[in-house]
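Novice: compute the structure for the input listed below.
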Amino acid sequence: MSKQRSDKPEIKPFEGPAGGWGSMRSVAEILPRERVSPDAIRQLARQNKPKGFACVSCAWPKPADHHPAEFCEEGAKATAWELTSLRTTPEFFEQHTLTELRGWSDYELEQHGRLTHPLRYDAASDRYLACSWEEAFDAIGTALRPLDPKSVAFYSSGRTSLEASYMYGLMARMFGNQNLPDSSNMCHESTSVGLKSAIGVPVGTTRLDDFKKCDAIFFFGQNVGSNAPRMLHDLRSARKRGVEIITFNPLKERGLERFTDPQNPIEMLTGGETAISTQYHQVKAGGDIAAITGIAKFLIEWDDAALESGGAQILDHDFIEQHTHDFIAFAETVRARDWADIERETGLAKSALEDAARVYARSKAVMAIYGMGLTQHVKGVENVRMVVNLLLMRGNIGKPGAGPTPVRGHSNVQGQRTVGITEKTELAPVEKLKELYGFDPPTEKGLDTVETCRGVIDGSVKAVIGLGGNFLRAVPETGAMEAAWPKLDLSVQIATKLNRNHLFAGKVTYLLPCLGRIEQDVQASGPQAVSVEDSSSCIHGSRGNATPASPHLLSEPRIVAELAKRILPPNPRVDWDSWVADYSRIRDAIEATYPAFFKDFNKRLFTPGGFWKGNKASERIWQTPSGKAEFFAPTGLNATGFTDAEGRYRLMTLRSNDQFNTTVYGYHDRFRGVKGTRDVLFINRADMTETGLTEGQIVALESDAGDGIVRRRDGLIVTPYDIPRGCLGAYYPEANVLMPVEHHAEESHVPAAKSVPVRITA
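Specialist: You can find the predicted model right below:
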């Protein structure tokens, strides 16, 4: 097994573009490493296409007019990762204890291959032992039924299909709780809270077609080259027709600088490339509120002057008057901000913000694209609302080519919230569930991710069921969480591969292997299809036809149904077996529960480009208490939640372009020039010099949360990098050990992983 890590890692600048031959080489390298079969390689031709399968990686929309190869470097890696011929069998666990495996890296654990059999943990030998499915389901039911429902958390990953998610959420509510933490809690809940309060919907308002109609794009805190590379085709097309792209991001991410289209023979042969950003502003981590305030300040000042002189207005006053509320309070707050404070918090010159403001002022249709660089801050919800403020100032919501465009992570993380994976009663169709299934759904708010972590640590959470994902590795407070996990009465993890969460066992622990989305799923009525929702609120069918990794695997819907039958009393209105026999019946149930979103669900399942579930804000119908879109007066300029101090840095946790979320595909972060290691500390050269550090020096980071708890990440290689002063970068999830569970976004509880207070120690 290739370990990928090197005793002599290489760290040197990468000069090439995103895409191009570097992307082709990366894909060509992973295919033989995963020992994929010719059939598995052929599956790439079906990826993200009608009648094919939805990529198991990101949630970027799937176009109706698709490319010949509708997958990116990251998507190809995800497919190879799932269709690997490598296997983790019961014999593997005969050779390795869980204690020993904790010394393996995240890469090594998953690289060993697909899980093949259901497993139970044996404390006496500290090993997983093979067991039957019936034994596993019966034992889980026996352990769960006596527990107080409030003490059980049902976690789900964003890869889970709409069908499995609907069943899972229904099972949890019938069990008696809404403890449904999920991937969204860790990433984009700030979007759900911020957009909902501002424009009445918890999701973005744009679709792929808007890229053809905008004349400017403002980009905030998103790394397209690593996290949603297929978007580069849309950005490239926009740039070719003259669209200006204004980027605010602490790091110079290559995908936002320049791109060579691997599907363009001329560019590949000639080395041609497209410049993506027309302006690139390296704002300090946590400085986006200040940056947008600066842009807004220019717009308001110019508009004030125009009104005085009788010139052309800068702001869309008709839109503001008809469609918005509380603009005056927002404008007064912005006028009162001091430019010196704005420059200090952004790390940008006033003239740079003026350049951005001039583009916005002359543009007729603006899209605002953003990612976790906005949402994962203490003031993450305020970040989102500032983006909305900017758009509202010139009526850039509810018209072609304009609107907020949050870039979701996992392929169905938005969709599972749509069908009931939520801890919030107001987002769940409680009355409809009662009508359809004849039970009283819980109305008490459930546990989100942060609250689940608190419960695991303090012992109030007694059991965690994980439908996919790597919860223990993805969450903050790694040390305390790993120490507390063995105290759980029950830990059940449904997965395709071994990960670090599986190495920490509760008193009763089962590891249940499931089919992957790309694999053929045959039930009583024949081969089945599932569905997902992309970032633009379009629903897509997905049909796998690859040979399953093992004959012992069950589908996620089947596993959920078997668990439900063990932990719930019989209900004549819920025929779990019938649903598993034919997934179209699950979709009928989803349609009955959410008729406004899923009308004719089964008929429209494989609509090219997906079918849109609708969005009232895109029609300028504002489902807010005031009936209008809400301006928000920011409470300050700093989104980090802490003040700067001598020796304190703002740490951003980063993903490599050789990983997706907690899954590490390898040790080559090509765009940042790092190969053979993930133990890197990115630092501004001036900060490095001022602190007396030398390039290549080994240091540690310590949490500077001020709560008296020692949190430390050792063994980091000092690496000078083009990063704003006072900011640091280190790889996620390894850096999660530095993040307190209480360092999270206000209102949304998203862990504030993009601005963690730390200090450097020798």
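Novice: could you use CA atoms for every contact and neighbour count after this?
Specialist: Fine.
Novice: what is the neighbour count of the closest residue to Ala564 other than its chain neighbours?
Specialist: Setting aside the residues directly before and after it, Ala564 is nearest to Met171 in space (Cα to Cα, 6 or more residues apart in numbering), at 5.9 Å. Using other Cα atoms under 10 Å, Met171 is surrounded by 21 other residues.
Novice: cool, and Tyr594?
Specialist: Using other Cα under 10 Å: Tyr594 sits among 16 other residues.
Novice: measure it to Pro486 for me?
Specialist: Look at Tyr594 and Pro486: by Cα to Cα, to the nearest Å, they are 39 Å apart.
Novice: now the residue nearest to Ala564, what's its secondary structure?
Specialist: Secondary structure, DSSP: H, G, I helix; E, B strand; the rest coil: Met171 is helix.
Novice: quick one, what contacts it?
Specialist: Neighbour list for Met171: Val560, Ala564, Leu568 [criterion: Cα atoms under 8 Å, 6 or more residues apart in numbering].
Novice: turn those residues into JSON lines, including distance to Arg42, neighbour count and secondary structure.
Specialist: As requested, the contacts of Met171 are exported to JSON lines (distance: Cα to Cα, whole Å; neighbours: other Cα atoms under 10 Å; DSSP: H, G, I helix; E, B strand; the rest coil):
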{"residue": "Val560", "distance to Arg42": "31", "neighbour count": "22", "secondary structure": "helix"}
{"residue": "Ala564", "distance to Arg42": "36", "neighbour count": "22", "secondary structure": "helix"}
{"residue": "Leu568", "distance to Arg42": "42", "neighbour count": "15", "secondary structure": "coil"}
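Novice: out of the residues you listed, flag the one nearest to Ile140.
Specialist: Within those, distances to Ile140 taken as Cα to Cα reach their minimum at Ala564, with 10.5 Å.
Novice: give me the neighbour count for Arg358.
Specialist: Count around Arg358 with other Cα under 10 Å applied: 14.
Novice: next up, for comparison:
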Amino acid sequence: MPDQKIEAYTDPAGGWGSARSLVEILTREEIPASGAAMLMKQNKPGGFMCVSCAWSKPAKPATFEYCENGAKATAWEQTRKRIGPDFFERHSVTELLTWADYDLEEKGRITHPLRYDPQRDRYLPVSWEQAFEEIGRELKAIREEDPKAAVFYSSGRASLETSYMYALFARMYGNNNLPDSSNMCHESTSKALPQSIGVPVGTTVLEDFEATDLILFFGQNVGSNSPRMLHPLQDARRRGVPIITFNPLRERGLERFTNPQSPIEMLTRSSTQISTQYHQVKAGGDIAAIAGICKALFAMDRQAQNEGRPRVLDIDFLSEHTHGFEKFEKFCDRLEWPALEAKSGLKREGMEAAAAVYARARAVIGIYGMGLTQHRRGTETVQMFVNLLLLRGNIGRPGAGICPVRGHSNVQGQRTVGIADEPSLVPLDKLKAMYGFEPPTEKGMNTIETCEGVIAGKVKAFIGLGGNFIRAVPDTQRMEEAWRGIRLTVQVSTKLNRSHLVHGEIAYILPCLGRIEIDEQASGPQAVSMEDSTSCFHGSRGVASPISDHVRSEPWIVAQFAKATLAPNPKVDWNAWVGDYAKVRDAIEATYPEKFKDFNARLFEPGGLHKPLAARERKWETQTGKANFVVPPDGLDMDPDMKSDRRDVLDLITLRSNDQFNTTIYGYHDRFRGVKGTRQILFMNENDIERLQLADGETVDVVTEAADEFAREVKGLRIVKYDIPEGNCAGYYPELNVLIPLWHHDAQAKVPAAKAIPVRIAKAAELAVRD
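Specialist: From the prediction side, this is the model:
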């Protein structure tokens, strides 16, 4: 662990800090020249899509169409460092289990397929043929006993082509057990939006940012999680567009931004103020804050009527396009301001100030992230946000709409082409007709249900298409203990992570090509595709040489799974698909013709191929045929199991540092929050520190306050005094996932409630005495 230092960071997001970080990561990964050249092709026509976040790629890219974290992701994947068979000769799995996440991935790219040897406690090289022979044999045996006992997980990085093949393989195997990383973040969106507006994704496109005159921003840290979005935000601010932010922590990217691509800004060190109002809502208080804005709008509308002025609400839109308005109005009328203030952590005046600006705006974009979705009532919070937008007709209008910011680069696209545990989301009849098999109709396991199945001993095989599942899920300690009971675990990966080390009885690591690498198949170099946060499909073409002769493409690996496991099917030519990915895209278009019209011909269309969304046209594919106001059935309490009378219980928010993307840790610095050299941090409000008789810089342990028999604690966190609402504290994901009970999730979407975990804080000495 490097030297630790906590020091306030006063510079804006972007600027020289980003420039220095870029130079540092390229140098550390030993690609200062080649990495810089690669970055010039990132998010460019004919180049490759960024492997980290899913923010949209513009039709006219900038010279440097990448951000600090996108550059880190590219450098991390294209590092010159390698993990070959000799690495595992030097290090046992037992030893590697003691390593930190950063240290595992930092060692470089995996070069050979590997099989775990329990006698030597090491991964040993194995041929691809031997690997698939055994994997196929095990999967066949499990299928004969119970086809629902195998799970096919995918992270958000796999292409549309790979995802389509993978989903088809799983269903031909006999189940819909297709959990994905969306289950851990934006599944609340996928549940909420179809009920409200008839589509499962956001309605905005990049061009809307040029036409909007107000942006509402909830629960998303743009500076660290999607920095390229700062460019349209800065452009909007320069046009005088207000940006009203609701977020517990004051995040630098939502305060000030210096564009690293602007020589004038860099030389003068000037910056743009991003947020015009910044409301530090309590963790889980968003639903109350939004309800307060709605209540204020109703009051303003009535006052306008009494004074003979134009209505504040869009009555024509409400009458023609919505259902449930009167019920929602009555709900808001019953709300009392003291309760709204207590639950949101905001003053009435702040909510009314936001409402006043909203009432004057013609076209409003509502942006949100996991600060809304990762709660016990995340689905209802998203629906409350939609309610607010509907009040003034801000769905299906240029410059307006709902904009969930997805994390991984193709997590939304995977769902579009069939990665779904809900069979109702997939055209099973079409798959049956095209491929001549009987698709399973029983609901499959999502991420939480997979975890429950592992603990119950029902999961016998787990195939991981990318990601770091065991590190990303909640209740980490319980999951790791149960995981070793799985018969077969297979991880398709580029780098070493903890999911390789906490393994099943039979375990394989299968190294794959990265998206940035040239994928040469029978018909020549291949292109792949993915979907961004704004529902646009983009082509991507690798530009770097493969890191080893022994790595294989993800479509090739999925095809080998299928060929080794399934009986031959004359209607599915896996070899032809691998030889030419355009044939996979033809199959995708045949399966989803309304979404992928002329897919191959338009693969590299500037700005992307827009997926049709009925809500953009104010066509509502809901049960009522209209956009629905959804009233929270249980009022505004975010967590019914939270013991609110316990003054020593705080709500813990898990968050990323500036030096990570999802479970990938690029380093031990969190520049914007002033943390260097450690991730063992607990951010706390100064008043809570005093009230609980603690001290800034003190080392403490954190224990989950849970209504079950399991003890969940993390030891050795350093308290850092920080600007965070009273009653809340914050620390880093995934290290604190151990504190999230498996049952602590959204009721509808089953997304882990990682943004409001009830915890108690104790001095290390006190816990030692207790133990």
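Novice: TM-score for this pair?
Specialist: Scored against TM-score structural alignment, normalised by the length of the first structure, the superposed chains reach a TM-score of 0.99; 757 aligned residues with a Cα RMSD of 0.8 Å.
Novice: re the thing from before, alignment lookup: the residue nearest to Ala564 of the first structure to the second structure.
Specialist: With TM-score structural alignment as the criterion, Met171 of the first structure lines up with Phe169 in the second structure.
Novice: before we move on, what about Ala352 of the first structure?
Specialist: Looks like Ala352 of the first structure aligns to Gly350 there (TM-score structural alignment).
Novice: how about Asp448 of the first structure?
Specialist: Aligned partner of Asp448 of the first structure by TM-score structural alignment: Asn446.
Novice: residues in contact with its match?
Specialist: Asn177, Leu178, Pro179, Asp180, Asn183, Asp421 are the contacts of Asn446 of the second structure under Cα under 8 Å, 6+ apart.
Novice: look up how far Ile723 of the first structure lies from the nearest residue to Val756 of the first structure once chain neighbours are set aside.
Specialist: Nearest residue to Val756 of the first structure, sequence neighbours excluded (Cα to Cα, 6+ apart): Leu651, at 4.8 Å. Here Leu651 of the first structure is placed at a distance of 11 Å from Ile723 of the first structure (Cα to Cα).
Novice: mind checking which of those two has more residues around it?
Specialist: Using other Cα under 10 Å as the criterion, Leu651 of the first structure and Ile723 rank with Leu651 on top: 27 against 22.
Novice: which residues touch the more buried one?
Specialist: Taking Cα under 8 Å, 6+ apart, one finds Cys727, Leu728, Gly729, Ala730, Ala753, Lys754, Ser755, Val756, Pro757, Val758 in contact with Leu651 of the first structure.
Novice: out of the contacts of Asn446 of the second structure, who's nearest Pro404 of the second structure?
Specialist: The closest of those, once distances to Pro404 of the second structure are taken by Cα to Cα, is Asn183, at 14.6 Å.
Novice: that closest one matches what in the first structure?
Specialist: Using TM-score structural alignment, Asn183 of the second structure sits opposite Asn185 in the first structure.
Novice: is that match in a helix, a strand, or coil?
Specialist: helix.
Novice: near it, how many other residues are there?
Specialist: Neighbour tally, Asn185 of the first structure, other Cα under 10 Å: 21.
Novice: Ala752 is in contact with that one, correct?
Specialist: No. With contact defined as Cα atoms under 8 Å, Asn185 of the first structure does not reach Ala752; the gap is 11.2 Å.
Novice: all strands for the stretch 201-350 of the first structure, in order.
Specialist: Using DSSP state E, counting those that start in this stretch, the strands of the stretch 201-350 of the first structure run over residues 216-220, 244-248, 258-260, 274-275, 279-281, 324-325.
Novice: picking up where we left off before, the match of Ala352 of the first structure should be in a strand, yeah?
Specialist: No. Gly350 of the second structure: not assigned to a strand; according to three-state DSSP it is helix.
Novice: measure the nearest residue to it once chain neighbours are set aside to Ile290 of the second structure for me?
Specialist: Leaving aside its chain neighbours, Gly350 of the second structure sits nearest to His279 (7.3 Å; criterion: Cα to Cα, 6+ apart). Distance of His279 of the second structure to Ile290 of the second structure, computed by Cα to Cα: 12 Å.
Novice: which of these two has more neighbours?
Specialist: Ile290 (25 against 22).
Novice: mind listing what the more buried one touches?
Specialist: Met384, Phe385, Leu388.
Novice: Gln528 of the first structure corresponds to which position in the second structure?
Specialist: Using TM-score structural alignment, Gln528 of the first structure pairs with Gln526 in the second structure.
Novice: repeat that for Thr694 of the first structure.
Specialist: Checking TM-score structural alignment: Thr694 of the first structure goes with Ala695.
Novice: tally of neighbours for its match?
Specialist: Ala695 of the second structure, neighbours per other Cα under 10 Å, totals 16.
Novice: just say helix, strand or coil for it.
Specialist: coil.
Novice: that one: what's it in contact with?
Specialist: Ala695 of the second structure touches Ile689, Ile719, counting by Cα under 8 Å, 6+ apart.
Novice: do the same with Tyr510 of the first structure
Specialist: Taking Cα under 8 Å, 6+ apart, we find Tyr510 of the first structure in contact with Pro118, Leu119, Arg120, Tyr121, Ala136, Ile140, Ser491, Val492, Gln493.
Novice: can you turn the buried part of those into a PyMOL selection?
Specialist: Only the buried entries of the contacts of Tyr510 of the first structure go into this PyMOL selection, using 16 or more other Cα atoms under 10 Å:
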select buried, resi 118+119+120+121+136+140+491+492+493
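Novice: looking at the second structure, which of the contacts of Tyr510 of the first structure hold up?
Specialist: Counting by both residues aligned by TM-score structural alignment, their matches' Cα atoms under 8 Å, the second structure reproduces these contacts from these: Pro118, Leu119, Arg120, Tyr121, Ala136, Ser491, Val492, Gln493.
Novice: and the second one? What does it align with in the second structure?
Specialist: Read that as Leu119 of the first structure. Using TM-score structural alignment, Leu119 of the first structure pairs with Leu114 in the second structure.
Novice: list the contacts for the residue nearest to that match when sequence neighbours are not counted?
Specialist: Distances taken as Cα to Cα, 6+ apart place Pro125 nearest to Leu114 of the second structure, at 4.5 Å, with adjacent residues excluded. Going by Cα under 8 Å, 6+ apart, Pro125 of the second structure touches Pro85, His112, Pro113, Leu114, Arg115.
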